[in-house]
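Student: return atomic coordinates for the entry below.
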Amino acid sequence: MIERDWEFEKIKKYKENALRENIYNKRNVKKYKECPYCGSKSFIKYGKYNRIQRYKCKNEKCKKTFSNTTNSVWKYLKHKPEKWFEFIELMGEHTTLNECAAKLEISIVTAFYWRHKIFHAIENNYKPEKFDEVVDVDTYYTEKCYKGSRNKNYTYADKVKNKFDKMYGLVPRSVSVLIAEEIGKMPLIRRTENGETIVNNFNNNVLKIAAKDCYMRTDYFTNKKLKNNLLQYNKKLSNATKKKYGLKIIGNRIEDKIKKDKKKNIMAYLTAWLSRCKGIATKYINHYYNFYSLIDSEKVFDYMSIFFDLLKNGSYTSVNELRKTHIENY
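Tutor: Sure thing, here's the model as predicted:
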């Protein structure tokens, strides 16, 4: 007698196992050359669990077991693998946590921690590596947000000031953000940390990865101190670079002969993109900026390639580490 399976549960189970096995295939995961716990290079195969190869350390003081999933971004995620793909795709579409939780049938808390695990992994794997020729530098301002904070809140004076600013259309100045972008490359967007100036932010993050004769452009609305810093930097450019871009230093401003193509207003798009979140805590904002840099980049990424990049190169971040990383020091 043939056992009946009207709901095709066995086929579904087989597909899940086949996908899981393919995900953790040796081509897609980090190859272990040593035990991730003690560093011993002596370990053996130790069977399989859910078709995923496991290993055992032969060091007498360790003897721990590990697998291809150990220390991956997806460690301890108990849900089906296809949900992880879908979640990254939903993040790229900027779907809210409530919508993600409803579509994937997971809790909002789970969706929140998944999002931040992915943010941390993306921040370590996708970032501007180098600026080579002409970089447009801008500043952007936003207000502090204590959303989700347990020990910080707006004071009465803060509330009055925010209400006054909105009433008269004043730009908030609580948090300054640095934006640096070069055509064809991933932009750098970073909040100025507590106790850090916008100039230090630029020196430590943009100049650090800029080529020797990289020209820094700016406009009239850029922060005055940063603008003066850029002026001093550009004065030191080689004569060949100045001639190449037709640079003329007139008083405290620089003119060039670079054709001003109509480009996308990154600040307007960034503001519109962030507005869908209905408030982001300042302590998390750099993660959102970095993720926006990825999806705004001219280089095309798809959620499958991002998933496998994070699987192979991403590192595991526990919930406790997430909490320690985001100490409210702003």
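Student: going forward, measure contacts between C-alpha atoms and count neighbours the same way
Tutor: Fine.
Student: other residues contacting stretch 323-330?
Tutor: Residues from elsewhere that reach stretch 323-330, judged by CA atoms under 8 Å, 6 or more residues apart in numbering: 152, 193, 194, 282, 283, 284.
Student: quick one: end-to-end distance for that stretch.
Tutor: Using CA to CA, to the nearest Å, the end-to-end distance of stretch 323-330 comes to 15 Å.
Student: ditto for stretch 180-193
Tutor: End residues of stretch 180-193 are separated by 16 Å (CA to CA).
Student: centre of the chain versus that stretch, how much separation?
Tutor: 12 Å (CA atoms, centre = their mean, to the nearest Å).
Student: circling back to that earlier point, got a PyMOL select line for the buried ones in the contacts of stretch 323-330?
Tutor: The PyMOL selection below is limited to those of the contacts of stretch 323-330 classed as buried (16 or more other CA atoms under 10 Å):
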select buried, resi 193+282+283+284
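Student: narrow the contacts of stretch 323-330 to those in helices?
Tutor: Of the contacts of stretch 323-330, none are assigned to helices by DSSP state H.
Student: for the contacts of stretch 323-330, which two are the farthest from each other?
Tutor: Distances among the contacts of stretch 323-330 were taken as CA to CA; the most separated pair is 152 and 193, at 16.9 Å.
Student: hmm, back to that, dump the contacts of stretch 323-330 into a markdown table; add distance to residue 235 as well.
Tutor: Listed next are the contacts of stretch 323-330 as a markdown table, based on distance: CA to CA, whole Å:
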| residue | distance to residue 235 |
| --- | --- |
| 152 | 44 |
| 193 | 28 |
| 194 | 30 |
| 282 | 35 |
| 283 | 36 |
| 284 | 36 |
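Student: I'd like the structure of this one too, to check against the first:
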Amino acid sequence: MVKEKSGFNNDKSNNRYTSKEDYYRNRKVECCPQCSSKAFSKHGFYNHIQRYKCSNCHKTFSNATSSLWSYSKKDIKLWNKFTKLTLEKKSLRFAAKKLKISLTTAFYWRHKILHSLTLQIKTEVLDGIVHAGKVFFKENFKGCRDIKSKEIKESKWNMWDLRNPRKSIWVFSAISDNNSMFATSVEPHIKMKFVKEKIFSRVDKKAYIVPYHQDGCVFSIAKEYNGERVIEVERDPRMLYLRRNIMGFIGIFRGIATKYLQRYLELYVLSNTKGASIYLKLMNEDLLKENNFIKTDIIRDSQGYIKDPR
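Tutor: So this is what the prediction gives:
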């Protein structure tokens, strides 16, 4: 797996926000979170945070509404420290012990951050030379307590065992010369049309795709993109050893439940393409400006991979 130093400790911007009012002061509210109306007015302050009142539904809201840390009573410094530990891929137990929070709180905080990563609109286009491949993993039921099938409970983690009732999950990944990357988990035997329209839609039509892992689906897409062009390209280890890299990444967290796989893949992409400056930008700006709040009671209700709508 490709590793890089995060450089958090050397960047003073990590301590940019020291209070909640500083954190939310520059957050722009564009519409009412209840009815989406843009007709609203200022409605005083609460704990030094600006409040608003909607002229349409008459509901009140503030700069903190629908943000990542809505309803959290913890200190802003704890949020920043936890985000830093998450981006450094520290374990939940390590973060909980270091920050003196409960393991349950650490779990929900991590998935709030990972959920925010999946909500961000990916606008980067993969162009030039694009390395693409597909690998697969067996389902993981880590943390699941309602598995009724005895066969699934007792099955071993062996991808080659045909008696293993855990189904395979495909992961398509691609990385370009401009260091843009995606990794998307899908159900097995998905239609080629869906792969082209939903997964490889971010790849420029003029790009040259280098296929990996002897996969027929990726080779077919590469043939369509490349036409008669034949270019000798040095292999990218991030794609050449994709399965080993992802397994190493999963191993850091001692296994990942399949229903959370796509969330962690977003963190995997971030850690393999961006430097410390982008990490800090994410922590100080991107997680703040988006309406990325998710209730704790639906965090566990996740599919983890894309299904083909047949």
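Student: quick one: TM-score?
Tutor: The TM-score (TM-score structural alignment, normalised by the length of the second structure) is 0.79; 286 aligned residues with a CA RMSD of 3.2 Å.
Student: and residue 65 of the second structure, what does it touch?
Tutor: residue 33.
Student: what does it align to in the first structure?
Tutor: In the first structure, the residue paired with residue 65 of the second structure according to TM-score structural alignment is residue 70.
Student: between the contacts of stretch 323-330 of the first structure, which is nearest residue 132 of the first structure?
Tutor: Once CA to CA is applied, the member of the contacts of stretch 323-330 of the first structure that ends up nearest residue 132 of the first structure is residue 193, at 25.8 Å.
Student: which one in the second structure is aligned with that closest one?
Tutor: By TM-score structural alignment, residue 193 of the first structure lines up with residue 187.
Student: pretty sure its match sits against residue 169.
Tutor: Yes: the pair residue 187 of the second structure / residue 169 is scored as a contact, 5.4 Å apart, by CA atoms under 8 Å.
Student: re the thing from before, go through the contacts of stretch 323-330 of the first structure and name the one nearest residue 234 of the first structure.
Tutor: Distances from residue 234 of the first structure to the contacts of stretch 323-330 of the first structure, taken by CA to CA, are shortest for residue 193, at 25.2 Å.
Student: so how many other residues sit close to the residue mapped onto residue 309 of the first structure from the second structure?
Tutor: The alignment partner of residue 309 of the first structure in the second structure, by TM-score structural alignment, is residue 286. Taking other CA atoms under 10 Å as the criterion, the count of residues near residue 286 of the second structure is 16.
Student: surely residue 286 of the second structure forms part of a strand?
Tutor: No: according to DSSP: H, G, I helix; E, B strand; the rest coil, the state of residue 286 of the second structure is helix, so it is not within a strand.
Student: which strands and helices sit next to the helix or strand containing residue 233 of the first structure?
Tutor: Assessed by DSSP states H and E, residue 233 of the first structure sits inside helix 224-235. When contacts are defined as 3 or more CA pairs under 8 Å, 6 or more residues apart in numbering; DSSP states H and E, helix 224-235 of the first structure sits against helix 198-205, strand 215-217.
Student: element containing residue 140 of the first structure, please.
Tutor: Secondary structure (DSSP H and E) places residue 140 of the first structure in strand 134-142.
Student: that strand corresponds to what range in the second structure?
Tutor: So strand 134-142 of the first structure sits over residues 129-137 in the second structure, by TM-score structural alignment.
Student: give me the mean distance between the matching stretch and the first structure.
Tutor: In the superposition against the first structure, stretch 129-137 of the second structure averages 1.5 Å from its aligned positions (mean CA distance after the TM-score superposition for the first structure).
Student: give me the contact list for that stretch.
Tutor: So stretch 129-137 of the second structure is contacted by 159, 168-177, 203, 207-213, 215, 218, 236, 239, 242-243 (CA under 8 Å, 6+ apart).
Student: also stretch 99-110 of the second structure?
Tutor: For stretch 99-110 of the second structure, the external contacting residues (CA under 8 Å, 6+ apart) are 78, 81, 82, 83, 86, 92, 93, 95, 96, 296, 299.
Student: for it, grab the matching residue range in the first structure.
Tutor: So stretch 99-110 of the second structure sits over residues 104-115 in the first structure, by TM-score structural alignment.
Student: pull the distance from the matching stretch to the chain's centre.
Tutor: 18 Å.
Student: what does stretch 291-301 of the second structure give?
Tutor: On CA atoms, centre = their mean, the centre of stretch 291-301 of the second structure falls 14 Å from that of its chain.
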